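Chemist: From the sequence below, what's the structure:
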Amino acid sequence: MTKVISIGEALIDFMPTGETGYELSPGGAPANVAACVSILGGESQIITKLGNDFFGDYLLGIMKSKNINCSSVLRTNEANTGLAFVSHTHGGERSFLFYRNPSSDMLLDESEIKEEWFEKGDVLHFCSVDLVDAPVRKAHDKAIEIAWKKRCFICFDPNIRLSLWDDHEEYKNIVNKYIDYADIIKVSDEELFFITGITNEEEAIKTLLNRVQMVVYTKGRKGAEVFTKVYHVSHLGHEAEPIDTTGAGDSFIGAFLYQLIKKQVDGEFAVDKIKMEEILDFANKVASMVVEQKGTIDIMPTLEQVNQRV
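Modeler: Okay, here's the model as predicted:
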């Protein structure tokens, strides 16, 4: 069965409870995406490195309980599992404070990436948090190299986190370098200008589409759009009362990839416009459900719950 392979950070999100309290929640964008896919009923796998600590044990247990294939999860004594403190603004928007100097995921080495993890038609999904100057960047390079060799599809969600980089221009250059390795890029309206440097939305998206097969453009409350070289599809989104947007983008792209795999024809993602409209509706629905609760992996909906949503 075709699977989504996420590579990158799995970490602990400390979510605010009241004015001074926090509770731990499993997170990390690649882990969130893998969880979303598996909870919906798809097959997912995660490539990451956890610390040999309580948080690493906790994350591994949670991911296994969500039916994520964890055979490519490594452990280390050289660094602790990553932590992120989340704060919320009015309307559920969030900001992150990361503790990773380094964290275990950053020590994932290229020599630890195995070809046997990849099969033709799989989707390799990654973000930019682990494209920092650390061994894990070369691990990404190795995974991408194998994915191309095995004729997998590559999905890149930049998931911009400016606080992790001192040099934002370098960050922009790194993100743009990895866009050229991708078949699909998922980008939000908040990230579009930073990545392209173009203020005109239409021109910015056109620039990206010249470099990839598909641009998935998310706009928060305003829904999302998909651009290919053949068609353009838009969806206004589903009504929601947002409490916490922490897992919104990850649940969206996880649901999107789940449906894309489900609707593929003969191992190809050349779905027609009608199918893409269905995929976009589904992904928006999943994201609208996630933002109405606090948490990430622990609150991803099942397929049955999504189908019951009006």
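Chemist: make it CA atoms for all contacts and neighbour counts henceforth
Modeler: Will do.
Chemist: what about the closest residue to residue 201 other than its chain neighbours, how many neighbours?
Modeler: Closest residue in space to residue 201, ignoring its immediate chain neighbours: residue 192 at 7.7 Å, by CA to CA, 6 or more residues apart in numbering. Neighbours of residue 192 under the rule other CA atoms under 10 Å: 19.
Chemist: unless I'm mixing things up, residue 192 is touching residue 206, no?
Modeler: No: the criterion here is CA atoms under 8 Å, and residue 192 misses it with residue 206 at 11.3 Å.
Chemist: Where do the strands of this protein begin and end?
Modeler: Using DSSP state E, the strands of the chain run over residues 3-7, 11-17, 21-27, 43-51, 73-76, 83-88, 94-99, 123-127, 153-157, 184-188, 214-218, 224-228, 232-235.
Chemist: want to put them side by side, so please do this one too:
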Amino acid sequence: MGEDIMVKVIGLGDNVVDKYEHIRTMYPGGNALNFAVYAKRLGVSSAFLGAFGSDKESEHVQNTIHELGLDISKCRHFNGENGCARVTLENGDRVFLGSNEGGVLRENGLNLTQDDLEYIKNFDLLHAGLYGYTEPELDKVKALNIPISFDFSDDFTMEEVERIAPKVNFSFFSCSHLNADEILSLIIKTYKLGSKIVLATMGEKGALLYDGDKFYKQKPELVEAIDTMGAGDSFITAFLVNYISKTKENKLEKGTIIKESLNEAAIFSAKTCLIEGSFGYGKKY
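Modeler: Modelled structure (predicted):
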């Protein structure tokens, strides 16, 4: 996939370490970094632009990224705490216990420069999310005419949706906590606000996507999850990478591309549930 036409994507925003308190092990993660790592695993060229702290947690994330060969040449470095979350597992399901709300990223922001924007212009897609402190940057990126995808996660407010959805092409929501009517009305509202593709993941009920013409439902691939951390991020990444690659190849009609991309996303997401942390690389602390 993507061999003929090189696709380049970038994750903008958060990197964290997820500290699993029950085993005293930290794993690299964060929505924007997960996206970049999963995209690379799916065979496309990917980069991450975020902020690193000056602690051992940051060092572990950066060492892992160097090992994976991701481009982080434009990242910020600040004195202070790297983004960090505290987590435990209950029967394979990740449970968040608290976080430092992004650490140095929250304190300093990204403040994209003209140089950064020239760099970002070369990508086929930029992915950001609710925890990446990227909202002040979205207008600058939108002006570059690059498709933007945004992960609203599960604790979005309707005010945030109303502000952000008009600026992005793809909107993603985690909706396990909502009923069917609430999900439908959220999807249609977000589409009307300007997002061209809106996707809600619903845990074991699968996913529902709307493209303005029709709804597409995707059943999950069921596995005995070792760790659900990263399941949503990997679903989103595989969907986007497949969708962008196949659209660029321009050989299939849109409905077929969406169906194939959703199917690939379900398969890839299931595999992620068999890995500890978002993508492995655990280190004792």
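Chemist: related to what we said a few turns ago, ok, now how distant is the residue nearest to residue 201 of the first structure from residue 35 of the first structure?
Modeler: As judged by CA to CA, to the nearest Å, residue 192 of the first structure and residue 35 of the first structure stand 26 Å apart.
Chemist: just residue 65 of the first structure next, same as before
Modeler: Counting by CA to CA - residue 65 of the first structure and residue 35 of the first structure are separated by 10 Å.
Chemist: which of those two has more neighbours?
Modeler: When residue 65 of the first structure and residue 35 are compared for neighbours, residue 35 comes out ahead with 36 against 12, by other CA under 10 Å.
Chemist: Check the alignment and tell me where that one lands in the second structure.
Modeler: Matched by TM-score structural alignment, residue 35 of the first structure corresponds to residue 37 in the second structure.
Chemist: Please apply the same query to residue 251 of the first structure.
Modeler: Under the alignment (TM-score structural alignment), residue 251 of the first structure pairs with residue 234 of the second structure.
Chemist: can you tell me which residues contact its match?
Modeler: Counting by CA atoms under 8 Å, 6 or more residues apart in numbering, residue 234 of the second structure touches 34, 35, 38, 265, 268, 269, 272.
Chemist: 6 Å - rerun?
Modeler: By CA atoms under 6 Å, 6 or more residues apart in numbering, the residues touching residue 234 of the second structure are residue 269.
Chemist: Please report how far it lies from residue 150 of the second structure.
Modeler: Residue 234 of the second structure sits 14 Å away from residue 150 of the second structure, going by CA to CA.
Chemist: cool, and residue 275 of the second structure?
Modeler: For residue 275 of the second structure relative to residue 150 of the second structure (CA to CA), the value is 24 Å.
Chemist: Comparing the two, which residue is more hemmed in?
Modeler: Set side by side, residue 275 of the second structure and residue 150 show more neighbours around residue 150, with 26 against 18, by other CA under 10 Å.
Chemist: The more buried one corresponds to which position in the first structure?
Modeler: Using TM-score structural alignment, residue 150 of the second structure sits opposite residue 156 in the first structure.
Chemist: That match and residue 183 touch, don't they?
Modeler: No: using CA atoms under 6 Å, residue 156 of the first structure makes no contact with residue 183, being 8.0 Å away.
Chemist: mind checking what residue 174 of the second structure lines up with in the first structure?
Modeler: In the first structure, residue 174 of the second structure lands on residue 188 (TM-score structural alignment).
Chemist: How about the contacts made by that match?
Modeler: Residue 188 of the first structure makes contacts with 217, 218, 219, as judged by CA under 6 Å, 6+ apart.
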